[in-house]
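> Have a look; sequence and predicted model below, questions after that.
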Amino acid sequence: MEFYQLYGSEELIKQDSISKAFGIELSQRKVIAFVGAGGKTTSVHHLAKELVSLGKRVIITTTTHMFLPTEHGVLKEDKEMLLSMLNLSGIAVVGTPCGDGKMAKVSDSFYEWMKTVSDYILVEADGSKRLPIKVPDKHEPVLPKDTDYVVVLVGLTCLSKPLLECCHRWQMAMEILNCEPTHEVEPGDVAKLVAEGYCNKLMIPFRVILNQCESMEEREKAVEIINNLKELKISIDNVAFGNYILS
């Protein structure tokens, strides 16, 4: 894991944990929703493993659709099975199979019960068709009513690509940017889409994560996006950028 925040105008501070990069206060947060595009599922699972390493019990679930888990799965509303999985590994991925290799949300009553047996519930609360950037429709994202914190993901592989090829709901992005569908995405575009699509609508704490940032050039673009977000009145304290380093 290699994530950074920008302090001042140029100084970069490397964060030594995912929870710090995501701005999550470990003693206070309970329900964390992941929205946007470009790494939601990866982010959920990395954070879950970090929280478990700190002795937390974590449930992963969704309010939309999420690919079926390869491990830690509890794919029916079975309290005994879920508790057994938490006791065994500290993580349970909970949902209802809905076809096409995906799972959907559990019932409201089972969700309420899950909160009583876990320290954290991590929720994938947005769909993105596996594209790196998204503009949400009016009914999106689907945040649980008790969400404490939101992580907004953007994948920087969208940069320099035509809007219609890299953006979920690119027609809505065209309206925000006043551009053609073949317009190649620039750092200022990313900032505007994130600010207008998500940040300006959220009434609870959030962090913007600029993911898929590997090269020095991409790092420079990330800093440019952060400065553009600052001009749009989004605090740079709420933004981090980087990439997951897999060993």
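That came through fine. Numbers count the residues shown, from 1 in each chain.
> hey, let's count contacts and neighbours off CA atoms from now on
OK.
> Could you check which helix or strand contains the residue most central in space within the chain?
With distances taken as Cα atoms, centre = their mean, F34 lies nearest the centre of the chain, 3.4 Å away. Assessed by DSSP states H and E, F34 sits inside strand 31-36.
> The structure to be compared is supplied as follows:
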Amino acid sequence: MKIHELFDIKFTKKEIISFVGAGGKTTSVFKLAKELKNRNKKVLVTTSTAIYYPNEGDYDELIVNDSINIDRIKEGSITVIGREVSKENKLLGLSKQSIDEIYNLKVFDYILVEADGSKRKSIKSPADHEPVIPINTDKVVGVIGLDCIGKKINEENVHRPELFCNITNSKMEEMIDEDKIFKLIINEKGLFKDTSKECKKYVLLNKVECEERKKIASRIKELVIKSKFEVIGIIACSIINKNIVFKWSDKI
């Protein structure tokens, strides 16, 4: 299965897709971008927070702190736009208003936004100022890396562990399990915080690379379905290996 199929991309309209959470956002964004490029689409990859400076092979055009030259945006290309490059070699993001202004230019077929920071952890809880989702976002993909299962809730394993404890009714140093992940997904201050009702929500359970994680992903899926939490799709996969374990879909 292609990654674009996971998010029900039909190639019939222009979209903004925002990625939140932790545990594979950047990898997911660029792999999806390459698939869309191969479909001869004009793809913009950007961030409303910050991402590590991309490799040259991941884009065709890189714009930092400059205006868009429409004539340089070609079909079948990936453009990366950022505000500036930090001392840590991170590409700092645009405001969500700026991303919406670019969307309104109708230059790009798809705008893929990394809308959340996670400091390379596999699971996180958002702070008050997170995530930063552009207004015109059509779909929000909430990412969780299931390599967090069985690890302790602390600064080493969880981005913002105190907030994670508050949301999941847990204590520091407790083990992360499927029930805690379920609570993170459905809590209004959790994975999909600040996602509008108009946005289609997808849960992406990433790094599902062994039988035990497959079973855990299935249990999380059943808990979410039973809760009747409004979500369009639940996906278990290894994005880096492009290995899809399952996708559950509600009717669109």
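Arrived safely. No experiment lies behind these values; they were computed from the predicted model shown.
> related to what we said a few turns ago, how close does the residue nearest to the centre of structure 1 sit to I225 of structure 1?
The gap separating F34 of structure 1 from I225 of structure 1 is 20 Å, by Cα to Cα, to the nearest Å.
> got it, and G155 of structure 1?
To I225 of structure 1, G155 of structure 1 is 12 Å away according to Cα to Cα.
> Check K192 of structure 1 too.
9 Å.
> now I18 of structure 1
Distance, I18 of structure 1 to I225 of structure 1, by Cα to Cα: 21 Å.
> what does G99 of structure 1 give?
Between G99 of structure 1 and I225 of structure 1 the computed distance is 38 Å (Cα to Cα).
> Of those two, which one has the most company?
Between G99 of structure 1 and I225, counting by other Cα atoms under 10 Å, I225 is the more crowded of the two (22 against 10).
> Alignment lookup: that one to structure 2.
Under the alignment (TM-score structural alignment), I225 of structure 1 pairs with I220 of structure 2.
> how big's the offset between whichever strand or helix holds that match and structure 1?
Assignment of secondary structure by DSSP H and E places I220 of structure 2 within helix 211-227. Between helix 211-227 of structure 2 and its aligned partner residues in structure 1, the average distance after superposition works out to 1.2 Å, using mean Cα distance after the TM-score superposition for structure 1.
> where's I209 of structure 1 relative to L88 of structure 1, distance?
Counting by Cα to Cα, the gap from I209 of structure 1 to L88 of structure 1 is 31 Å.
> try P69 of structure 1
With the distance defined as Cα to Cα, P69 of structure 1 ends up 16 Å from L88 of structure 1.
> Looking at these two now, which is surrounded by more residues?
Taking P69 of structure 1 and L88 together and counting by other Cα under 10 Å, P69 has the greater number of neighbours (17 against 11).
> What is the aligned counterpart of that one in structure 2?
Taking TM-score structural alignment as the criterion, the aligned counterpart of P69 of structure 1 in structure 2 is P54.
> quick one: its match and V80 of structure 2, what's the gap?
Shown here: P54 of structure 2 relative to V80 of structure 2, a distance of 8 Å by Cα to Cα.
> buried ones in the helix or strand Y103 of structure 2 falls within?
Here Y103 of structure 2, judged by DSSP H and E, is contained in helix 96-105. By neighbour count, and taking 16 or more other Cα atoms under 10 Å as the criterion, the buried residues in helix 96-105 of structure 2 are K96, I99, D100, Y103.
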